[in-house]
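Visitor: here's my sequence, what's the structure:
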Amino acid sequence: MTHFQPNAKQIRAALRDQGGLNRRLLLAYSASLASLPLLGRTSWADPSPKFSEDPFTLGIASGDPNSTGMVLWTKLAPQPMQPFGGMPANAVEVRWEIASDESMNKVVASGTTVATPQLGHSVHVEVDGLSPDHWYWYRFTAGDAVSPIGRTRTMPAMETLPEKLQFAFASCQNYEQGLFTAYEQMAEDELDLVFHLGDYIYEYEAGRNGKVRTHHGKEIESLEDYRIRHNQYRGDAQLQAMHARCPWLVTWDDHEFDNNCAADISEQKGIDVADFLIRRANAYQAYYEMMPLRTTCLPQGPEMQLYRTASFGRLANFQILDTRQYRSDQPNNDRRSPLNEAASAKTNTLLGDKQKNWLGKSLLQSEATWNVLAQQVMMGMVGFQGKSEAQEYSMDQWPGYNAERRQLLQFLTDRRVANPIVLTGDIHCNWVNNLRLDDQRPETPVLATEFVGTSISSGGNGAAKPKDHDWLRSHNPGIQFYNRERGYVRCTLTPENWVSDYVVVDDVLKPGGTSQTRASFVVESGRPGAFSA
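Guide: Next comes the predicted model:
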């Protein structure tokens, strides 16, 4: 069976060719990877596969919607924790249907695609030609097996100004550290969209964080390792149910690959770059296979473009960023440090030149009321109490890339980008930050607002009132709210206001946890900065 594993010999040869890594590395993959988008059009797939077990154990999902369609996703895996999901080495036909009613009686589009072993028997159907701003229902059929029915929607037409949008954003769901209880409340919120901002899986070996349940196997490195880990997470009933409720827009952070990675640099010393890129290629392919992403996101070996734009009419424009793949190495050995020369170097980048140029162009073209950066690491310059009098900052977050942060905020101000909002995950805490060029100078203007969401489960149950709360607030004037409970953030947008509700769960260590809104914050259109509702 072919899995398009990278060839280590070719990668190492490319590394020895100074300056030729990207070109030669991509050429090494081109013969196999170029054919992947065409695999769904083959005529040699089994039209009537037989299954002794349900092949839809991983559920269904939709994502990356626009005004005329979206991606419909599923993956055939009758034995999801076994190699290859328990599927044979041949391709099989899968039929899809999308209807305007929940009972699937009014089918408006349908077709047949192919689930191939080369892409882990995943299915990505890019539907087009639907009506803007409509809800739809969909399902898949393979042989005699029928999937659950999912609900999805199209976005409003670009020229319209919708009255309202309600979405949630979430991140950081460590399977071992807690249950995904927050998704139960999220499923009741009747959302239009979900944004997942990274750490959808964790790569660690079984038992490293085990308190509630246990990962399968060693720390993941091979393509099949990553596939099985994704399968284990997607087997969670609460996560499956939320994917079936509405379309998701996803991006990754580090744990989809390896903790605190920076471009092709490992957190661990002495890791061979070629081996690291082989592992990254495995991680990227498994991620693509598992997510409702368009073919434009198809990985090319260890390269995969996730940054992209999504719009909800003229109400909101979302720039979905990747602050992990293109970044320079964390300064100061990735330790909390003062804002020294290393942290403020102009060469430090989270975005990389190509993504930064794309972001600037996309923001200039936006005519939306709200302009949103959906990204991974905290932009607020939050200083923590250090051993000396100087406050210390996370070098894995925007403070370690301070010059680029200032450049971006100055761009938003100089180009008068309307109502900039930053959405952030990663840090396992809730925050609301009013952003300035220098967050330690409260007398200067607020330029944007950042809403940081806590984890779904990572860290287990958090403390509602941590001891350092008062110190952080008194030494960081930009902080409007700080909280360490688990949950997600629900956002309601109108042309006049943005409201962020911080939904928290009282217990993720055992079933039966309950949810409540801990705090709500408002941003008024035309007035940067959040205040308590």
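Visitor: going by C-alpha atoms from here, please, whenever you check contacts or count neighbours.
Guide: Noted.
Visitor: following the chain onward from the longest helix seen in the chain, which element is next?
Guide: The longest helix of the chain (DSSP state H) is helix 273-290. Counting by DSSP states H and E, the next helix or strand C-terminal to helix 273-290 is strand 308-312.
Visitor: coming back round to it: which strands and helices sit next to the longest helix of the chain?
Guide: helix 8-16, strand 70-75, strand 122-127, helix 223-234 (3 or more Cα pairs under 8 Å, 6 or more residues apart in numbering; DSSP states H and E).
Visitor: next, the angle helix 8-16 makes with it.
Guide: Angle of helix 273-290 versus helix 8-16, following axes from the mean of the first three to the mean of the last three Cα atoms, to 10 degrees, is 120 degrees.
Visitor: work out the gap between helix 273-290 and the centre of the chain.
Guide: In terms of Cα atoms, centre = their mean, to the nearest Å, the centre of helix 273-290 is set 16 Å apart from its chain centre.
Visitor: now it against strand 122-127, angle please.
Guide: Computed by the same axes, to 10 degrees, the angle separating helix 273-290 from strand 122-127 equals 60 degrees.
Visitor: tell me the angle of helix 273-290 relative to strand 70-75?
Guide: Angle, helix 273-290 to strand 70-75, by the same axes, to 10 degrees: 110 degrees.
Visitor: any residues touching helix 273-290, and which ones?
Guide: With contact meaning Cα atoms under 8 Å, 6 or more residues apart in numbering, helix 273-290 is reached by 5-8, 11-12, 15, 74-75, 119-120, 122-123, 221-223, 226-227, 230, 256-257, 264-266, 297-304.
Visitor: this one next, for a side-by-side:
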Amino acid sequence: MTPAQVSAQVPAQVSAQASAQVSPQVSPQVSAPAPAHRHPDEFRAAARHLGRRRFLTVTGAAAALAFAVNLPAAGTAAAAELDARKITEDPFTLGVASGDPLPGSVLLWTRLATRPYEPGSGLPRARVQVAWELAHDDRFTRIARRGRATAHPEFDHSVHVEVAGLDADRVYYYRFRAGTWTSPTGRTRTAPRAGARISELKLAAVSCQAYHDGYFTAYKHLADEDLDIVFHLGDYLYEYAVNAVGGARNHTDRRLPAHFNRETITLEDYRLRYGLYRSDEDLRAAHAAHPFVVTWDDHETENNYADETPENDVPPEEFLLRRAAAYRAYWENQPLRRPQQPEGPDMRLYRRLTFGRLAQFDVLDTRQYRSNQAYGDGWQVPGPESEDPARTITGATQERWLLDGWQASNALWNVVPQQVTFAQRRDVPSAAYKLSMDAWDGYPASRERILDGAEAAGVDNLVVLTGDVHVGYAFDLKKDFDDPASRTVGTEFVATSISSGKDGADKPANWDNLTQANPHMKFYNGRRGYVTVTLTTGQARADFRTVAAVTTPGAPVTTAASFVTEAGNPGLTPA
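Guide: The predicted structure follows:
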């Protein structure tokens, strides 16, 4: 299928840094992608420009996507500017967020939306000036920095402000103003200086928040935790249809518009879905309370896709257009810095953050660069295809970046926040076992290269943080997973889902099989919640925090289990 050309205009991505101004400029015209018989790399090259174009819905079984060819810069496609004093409804319905803390710098985010369930979010297609303030106190009596940024309609009135020149290792408070409206107050922090010796860091890992499967109650409790940073490990939203009553939430006070009751395909679809998710008060509270570091998995785009290969048999150019739409909406709605701005269907999401000499965080993207799943994307008997040494879950460039980063690391703890289960998981305790082809088990050569690279770099305290599977796991990482007596080389903590899978159970149906088949599995629980990890100079402690129900709101949080691993002596023991 060749997408139709249309005349709508959408400019390139722009991040507002403090009060900097953007000069308008016009990019050259490009032609439409080639017909479907051409190589996927050619579709990728053409679709790369689509981050600077408008996507339009074309109804029909093929869910065709159309795009424009004129590429003006921000502010030229919508020259009008809206006087913010004329905004008569609260534009901060989606709250505030911060992310990717650096020494001396924070990233602040908001998105203006008076009516987040409507296309266009209730605002006209006009620029809006937004003021921001960063203070040392939550009453804003001691202002550290302030400035103005432009919310462009081409980017769904999202605002990304990178504030520099701050003190390292410091808590700050922030807010935005548009006209007479003031946003909720957010709390954030900067990272310690490189080389700083800090004694403790407490983080949380979260993942998988299907709106239609239940309430985000776990986020209410997460907001009350004393944390330095939160890692979101993927499936921030789901592409599946949400019916009028919100699925398992079973709304009785309102009905959702019909446009939510379909799978997300277009840019407008993804933008509306983020509006739905971010309208949840518990999610907003968690973002306001802590800085987030985000990475995606599959559902932010489509279930179990692998690089340019979609889940279903659709033409390559159609999926790359969908991926470009999903990536653009992801950046618009997350607290991400300018290096993470997408270019069409490509987005550099893997990145590195440090907290002094205590911890280095290497955030991975195991979805965008992977080889296609072997034998399909489910649980399969491993064989020559899955065990092919050429297979990769990270791509060669990202793998080299990770291994080089470990060679240069002087951190006590090297932590890898990523998406899918890293440790081996056999489904039954017999020789006729199957493995998940969508996890690292479907890419064992890739996993072996990572573990060998960690050993070569002298990484003594490796911690992998994982999401995806809607359960909590704690694993010892083994030099040879097929030999239970093999040396333990690291630890993996798997965060259960916020809501995906509905209420769950303490012991899922396959609990006996998995715990017997995998002696390196030290914990398995199927309730919803999150995991907190406290890093000190002596140990890492994980607390698995769970709620009993998400299909009804307000469940209390409890600690299902706690484990520690000593610095320099990998291996989990109950706390």
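Visitor: ok so, going back, how far apart are the longest helix of structure 1 and its match in structure 2?
Guide: When structure 2 is superposed, helix 273-290 of structure 1 averages 0.6 Å from its matched positions, counting by mean Cα distance after the TM-score superposition for structure 1.
Visitor: now do that helix: which range of structure 2 does it align onto?
Guide: Counting by TM-score structural alignment, helix 273-290 of structure 1 falls onto residues 316-333 of structure 2.
Visitor: same check, this time on stretch 446-466 of structure 1
Guide: Residues 488-508 of structure 2 are where stretch 446-466 of structure 1 lands when matched by TM-score structural alignment.
Visitor: buried ones in the matching stretch, by neighbour count?
Guide: Buried residues in stretch 488-508 of structure 2, counted by 16 or more other Cα atoms under 10 Å: 488-504, 506.
Visitor: in strands only, show me those residues.
Guide: Using DSSP state E, T488, V489, G490, T491, E492, F493, V494, G504 are the members of the buried residues of stretch 488-508 of structure 2 that sit in strands.
Visitor: deepest in the core, which of the helices and strands packed on helix 273-290 of structure 1 is it.
Guide: With neighbours defined by mean count of other Cα atoms under 10 Å, none of these is more surrounded on average than strand 70-75, at a mean of 26.
Visitor: which residues of structure 2 does that strand align to?
Guide: Under TM-score structural alignment, strand 70-75 of structure 1 corresponds to residues 106-111 of structure 2.
Visitor: so what's the gap between that stretch and the chain middle?
Guide: With Cα atoms, centre = their mean, you get 15 Å for stretch 106-111 of structure 2.
Visitor: tell me roughly how far that stretch lies from structure 1 on average.
Guide: Averaged out, stretch 106-111 of structure 2 is 0.5 Å away (mean Cα distance after the TM-score superposition for structure 1).
Visitor: the residue nearest to G40 of structure 1 when sequence neighbours are not counted sits in which helix or strand?
Guide: Using Cα to Cα, 6 or more residues apart in numbering and skipping residues adjacent in sequence, the residue nearest G40 of structure 1 is V114, 4.5 Å away. V114 of structure 1 belongs to strand 107-115 when assigned by DSSP H and E.
Visitor: in that strand, what's buried?
Guide: For strand 107-115 of structure 1, a neighbour-count test (16+ other Cα under 10 Å) marks T112, T113, V114, A115 as buried.
Visitor: contact partners of it?
Guide: Here strand 107-115 of structure 1 has contacts from 39-42, 45, 75-76, 91-101, 121-123, 125, using Cα under 8 Å, 6+ apart.
Visitor: mean distance between stretch 144-151 of structure 2 and structure 1 after superposition?
Guide: Once fitted to structure 1, stretch 144-151 of structure 2 is off its aligned match by 0.5 Å on average (mean Cα distance after the TM-score superposition for structure 1).
Visitor: nope, stretch 559-566 of structure 2 is what I was after
Guide: Mean deviation for stretch 559-566 of structure 2: 0.5 Å (mean Cα distance after the TM-score superposition for structure 1).
Visitor: what comes up buried for that stretch?
Guide: Going by 16+ other Cα under 10 Å, stretch 559-566 of structure 2 has these buried residues: A560, A561, S562, F563, V564, T565, E566.
Visitor: out of the residues you listed, who's nearest Y173 of structure 2?
Guide: S562 (31.6 Å; Cα to Cα).
Visitor: what does the closest one correspond to in structure 1?
Guide: When structure 1 is aligned by TM-score structural alignment, S562 of structure 2 is paired with S520.
Visitor: helix/strand/coil for its match?
Guide: Assigned state for S520 of structure 1: strand (three-state reduction, DSSP: H, G, I helix; E, B strand; the rest coil).
Visitor: that one is in contact with T492, isn't it?
Guide: No: using Cα atoms under 8 Å, S520 of structure 1 makes no contact with T492, being 10.7 Å away.
Visitor: identify the contacts common to the two.
Guide: Joint contacts of S520 of structure 1 and T492 (Cα under 8 Å, 6+ apart) are V499, S500.
Visitor: re earlier: do me a favour and get the end-to-end distance for the match of stretch 446-466 of structure 1?
Guide: By Cα to Cα, to the nearest Å, the extent of stretch 488-508 of structure 2 from end to end equals 26 Å.
Visitor: quick check: the gap between the residue nearest the centre of structure 1 and V94 of structure 1.
Guide: Nearest residue to the geometric centre of structure 1 (Cα atoms, centre = their mean): T251, 2.6 Å. From T251 of structure 1 across to V94 of structure 1, the span is 27 Å (Cα to Cα).
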